[in-house]
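> Show me how the following folds:
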Amino acid sequence: MNNLTLTLAATFAALSLAPAFAADTAPARFDPAQTFAPYSYPQPANAYRSASGKPGPMYWQNRADYRIKATLDPATRLLSGSEVISYTNHSPDALDVLWLQLDQNRYRKDARGAFTSTFPTEFTDGYRISSVEVEDAHGRTQPVKWIVSDTRMQVQLPTALKAQDGQLKLHIAWSFTVPGEFGGRMDVNPSKNGEIFEIAQWYPRMAVYDDLRGWDTAPYLNSEFYLEYGDFDYAITVPWDMIVAGSGELLNPQDVLTRTEQQRLEQARRSDKTVMIRSADEVTQPSSRPKQSGTLTWHFAMHDTRDVAFGASKAFVWDAARINLPAGKSALAMSVYPAESGGDAAWGRATEYLKASTEYFSKQWYPYPWPVAINEAGTAGGMEYPGITFDHKLAKGRSLHMVIAHEIGHIWFPMIVGSNERRDAWMDEGFNTFIDVYEADAFNHGEYAPKRDGEYAPGKGNPADEIAKVLQDQDAPPLLLGADMVPEKYRHPISYFKGAFGLVLLREQIIGPERFDPAFRRYIATWAYKHPSPSDFFRFMESETGEDLGWFWRGWFDHNWQLDLAVQKAAYTDGDYRKGVDVTVANLDQLVMPATLQLVYDDDSKQDVRVPVETWQQHRSYVVHVDGTRKLKSVTIDPVRALPDGNRGNNSFAMP
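Predicted coordinates for the structure are as follows:
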């Protein structure tokens, strides 16, 4: 519980809330009947999703397992591959078609996304699909018809895939040219010792079929992803002199690493200090590779994940250290980066940052689930995939720590808790920015704290005042708007900053950490590797914390309502300060919040009184009686400026 609430607990016995005897003088902009009306959740409760916010007794989720083989030709930038998707239909519906995501088609000149933003500034031909075949449960394989529509592909099945555990295997052969230094999600970029490939969204991926929409086929415009979970087994063939860092665990180190590198890797698994696997001096030495010609195939596996990505370069410096996880478990933190990005002021500390943030998130919220976590340095500076992040090679110090902690934080949202990023960006970016706030406080005794003062705020001031500016912007969209409908100008202020600040308000002002933290942990554990909707989160937090929060969901998520709390008057009871003081507080705008009322007496002592949100269910203004025996100097509502009050000029009243 925060200090304000502790102060409240100590003084609550002295407080009595009297019926309002002054007329409600606030303007009609605030309507209690509207603010506190029964809340209509965006998605219904049913047998699939319960009213408690948990998966219902009939909840189901389809599954996609992948076996992928791919070859990268760095000279032509051609990535070619084949995959087998083992798809299981757990739904109650027979499926006559399958839908897949073809994200590389976003880079075509005729892509829908090319008409929604200026990204990218150069183009490719997208995917070249060579063949699509379906293998049934009896091992029979036959070609099938497929239709490509923008960034989606429909596969027409010869026989409908039966409901409730029907299975098939989909065989696809494909290739594409890796985009250059553009796009923000993946690229190829130069370094002094060779090009760096950051490869993501690189294979045709199953779209999600769920109980909310059936096939969720929102095209890839710019917003991120919604994917099924499964196991991945994938192999990447590259020239002999390249290092590959991939999601999951490297299965064949004996084939692709020297004996010395294997020994160093084992040392790193036992070390809390960063161990060099391949030093800057060794990058240009052919002896740092187990062979000096031809190709090498790097074999990886990852379980219970929705995606995989990888990086490849002959320029990689490579270091690693142990991650200490709850219950005595451990994982491996690794960083790969060009030599010119090294040094203690920059990427020489990257693994330290990755290790610390992963340990913090694991202890505070939910254990990191995979054997390896990786940073890769490039120019897709700030992008996340399961088990691997792409962070900018020029980042240093505070900015490098910030981007590493933020991107690895995405492991929890949405890689573990698999929300729909393409529709509900705030459940991804907002949740992750929220947990970043406290990681920054924790890292190395607050070396880079506080984060709450603004990487994602429009300015660098008090975060409550900054978000109040966003709320005052009449063009700002609400949080409950599809991600692709949010203009770029508002993407960070709304999806990141407002989404995160809403959770800070819930934790620190509305609910309190002692109830919020256990509920949030249970939310993560309950929806791990599943697909929660906004309503699932809303219902879960209400049920677990014991609060009816419809007023908050409506004001903060459905709308950009503004807050204006005021102290309108303070007078001694019956004109005698020894009988206490009557303070008239008012709510002047549509948003409501619980607040702290601070009284300062003539001896400079202070008394904090909590004004609960229920105060405003029937009133626009209210008289709070506070017992006391000293003369009053002043009274202020929200004295520490924790609330997004858009007009602080009326927050205080000084006694004459």
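> can we go C-alpha only for contacts and neighbour counts from here?
OK.
> Can you report how many residues neighbour the nearest residue to Ala525 once chain neighbours are set aside?
Nearest non-adjacent residue to Ala525, counting by CA to CA, 6 or more residues apart in numbering: Tyr366, 7.1 Å away. The number of residues packed around Tyr366, counting by other CA atoms under 10 Å, is 20.
> thought Tyr366 was touching Thr526?
No: at 10.8 Å, Tyr366 does not count as touching Thr526 under the criterion of CA atoms under 8 Å.
> Sequence B follows; please return its structure for comparison with A:
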Amino acid sequence: MKFKFLLTPTLFLLILGIAAHAQRRGGSRANTNDTIKSNYVPKELFAPLHYTDKGNEFHSANGDPGPKYWKQRVDYVLKATIDTTAKKLTGVENITYTNNSPDALSYLWVQMDQNTYREDARSNFSTGGGGGGQHTKGYELESVELSIAGKVQKASYIVTDTRMQIRLPKDLAPNGGKINILIKYHYTIPANGNRTGYFKTKDGTTYEIAQWFPRMCVYDDTSGWDTLPFLGTGEFYCEYGDIDYTVTLPSNFVVAGSGELVNPTEVLTPKQIARLAQARNSDKTVMIRTAAEAGDHSSHQSAKPMLTWHFKMFNTRDAAFGASNAYIWDAARINLPGGKKSLAMSVYPVESAWERSTEYLKGSIEYFSQKWYVYPYPVAINEAGHAGGMEYPGILFDGLTSKGEGLFSLIAHEIGHNWFPMIVGSDERRFAFMDEGFNTFIDIYASDVFNKGEYAPKRDGEYAPNKGNPADEIIPTIVDPNAPTIMTAADAVAGQYRHPVEYFKPAFGLVLLREQILGKDRFDYAFRNYIHKWAYKHPQPDDFFRSMESGAGEDLSWFWKAWFYNNYKLDLAIIDAQYVDKDPKKGLLVTIANKEKMPMPFWVEVILKDGGKYRTQLPVETWIQTKAITFTIPTTSEAESVRVDPDAALPDINRANNIFKVK
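Model (predicted):
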């Protein structure tokens, strides 16, 4: 037990004697465990063999990638043209697929997300409702070809909903075999789609273009080909590689895209180029395109009717872009550890109150980079639109009406996704908590530090701050018999449970680990190690669980079982508190029971009648054999009351039994 003195005028002289006098009396009252009504079963939580599989050469037992870990590589060269009259995107794609697996592959699978907008899409029949907005014909394929050893031939393929299988004429060799897939296609851009689309504002039309090219499905050492259909709620799972892409559209449009613009002299005015150079050396936001310039479509560029914007992004799993003739554009320098720099930019219509958007973006990235892992991309963009809050590598689509505290929370959350799952490449479609939950966790602390806590505290909410006690706010989900567990597949989580189960519960679980179970130093070291070891790789849940246990030096199987695999409830109750031999000078004998199925370490606070108070912390091993414990707290004067979990930091479903008045 660990004692912590707060205000102890009477007990100051007892500090040196605490350790000697404290007693743990798990069996001191023979009938305690027999008489207390409790649902707690220690052997269920502390049973060995939590992991169904041993570590192996691909996924080590300590949670690291194994010595023979592999992942596929996919590089894209893309050319897109947007017809702003017909609202149509035409694309030409060259995919270089490298088979680093030990398996020969006789077929390949490709993600076809635009097919979610088809009238017959599976997403229209799931409660997730993938498409939203208008129906389109999805991808209309003009040709699909293979280039093998320099020879081009038609591909044999079949499209099933949002997947395409390409059947190879010859197996793709393992351990480095390469093939090129050549696809020509077009699709109608949906109006007001839930992640991509177009809309009008006062000064023009904006396009938010995402999931705009066929992308390779992941082939990994856990599921083989990951071919879950895109239903809308479950998001993405993508391979890493380089993406080189161009976007051609009318010359009065500005394009803001993932990666770095490599032909600025061809598409920007000399004034804009000079302003960008200034922004790269400025911690203050610099205007690149003013509101007046955004309203004057003739002011942007040359007499050419069309311009081609060229971007490159390296070691990324996706790319998206926004395009508008109504963008106001500003930027500022991002200061990264080790003297590195990046550039934060915001593009938005005049209707948006986004004067501080770039400041918020810059501050969030600087914090995440210092705390967890350095932001890897040369540019980060916040784009205002109808997507409301959606993330892609290096670019965010955020709600154009957001402002103030709500805008900061939105930006911190969405840019945080560049760490989870853009850097740490988890499977969002199967395990949403490794995406939304981990990201919600890190943006809690971003709110604490930004501008000396201007918008703190943030303890709940996908975007909107909430000043309530998160330990209380998670309880309705835990006690709801219909609530799914954290480990439920994303598309199987009903709408009313999506935020509490995918975002809030896993995030608050990590807060409990950091602040109540492991402590900040051990948690931060282990969590940072997990991020660095799995950067640009594909971790599974067990990799995270093992990594945290090994890095922090703690068996946490009881916690994963109770919090992640189940919705176990916690109810700590003070059963009794009385003086030893009825003499306050001999100490206070306290009995605490665990009445529900979840154990936790916990603090106990004693309030003395002379105004003093002190605390003792009991470890989770308190509950390894028993559902109730009786122990002595050394006191030398009369106590007023005893309280378990005095800070209400634990998700205790019944706080009424957490306090006991000492007679």
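> sorry, back to before: which position in the second structure aligns with the residue nearest to Ala525 of the first structure?
Across the two structures, Tyr366 of the first structure finds its equivalent in Tyr373 of the second structure, going by TM-score structural alignment.
> Spell out the residue ranges of the strands in the stretch 51-200 of the first structure.
63-73, 78-89, 95-101, 128-135, 141-143, 145-149, 152-161, 166-177, 187-189, 196-199 (DSSP state E, counting those that start in this stretch).
> what's the most buried one of those?
Counting by mean count of other CA atoms under 10 Å, strand 196-199 has the highest mean neighbour count of the strands of the stretch 51-200 of the first structure, with a mean of 26.
> residues in contact with that one?
Taking contacts as CA atoms under 8 Å, 6 or more residues apart in numbering, the residues outside strand 196-199 of the first structure that touch it are 178, 186-190, 309-315, 376, 378, 380, 390.
> hmm, which of those are the buried ones?
When neighbours are counted using 16 or more other CA atoms under 10 Å, the contacts of strand 196-199 of the first structure contain these buried positions: 178, 186-190, 309-315, 376, 378, 380, 390.
> on that earlier part again, check which helix or strand the residue nearest to Ala525 of the first structure maps to.
Here Tyr366 of the first structure is covered by no helix or strand, with elements defined by DSSP states H and E.
> From Asp627 of the first structure, how far out is it?
According to CA to CA, to the nearest Å, Tyr366 of the first structure and Asp627 of the first structure sit 45 Å apart.
> Apart from its neighbours in sequence, what residue is nearest Leu231 of the second structure?
Closest residue to Leu231 of the second structure in three dimensions, ignoring its sequence neighbours and counting by CA to CA, 6+ apart: Ser123, at 4.3 Å.
> Now do the contacts for the residue nearest to Ala525 of the first structure.
Tyr366 of the first structure makes contact with 412, 521, 524-525 under the criterion CA under 8 Å, 6+ apart.
> among these, who's most crowded?
Neighbour counts for the contacts of Tyr366 of the first structure, by other CA under 10 Å, peak at Trp412, which reaches 26 neighbours.
> so what corresponds to that one in the second structure?
Under the alignment (TM-score structural alignment), Trp412 of the first structure maps onto Trp419 of the second structure.
> next one: Pro487 of the first structure
Going residue by residue (TM-score structural alignment), Pro487 of the first structure aligns to Ala494.
> That match and Gly234 touch, don't they?
No: using CA under 8 Å, Ala494 of the second structure is not in contact with Gly234, being 11.6 Å away.
> Which of these two has more residues huddled nearby?
Just comparing Ala494 of the second structure and Gly234: by other CA under 10 Å the higher neighbour count belongs to Gly234, 22 against 16.
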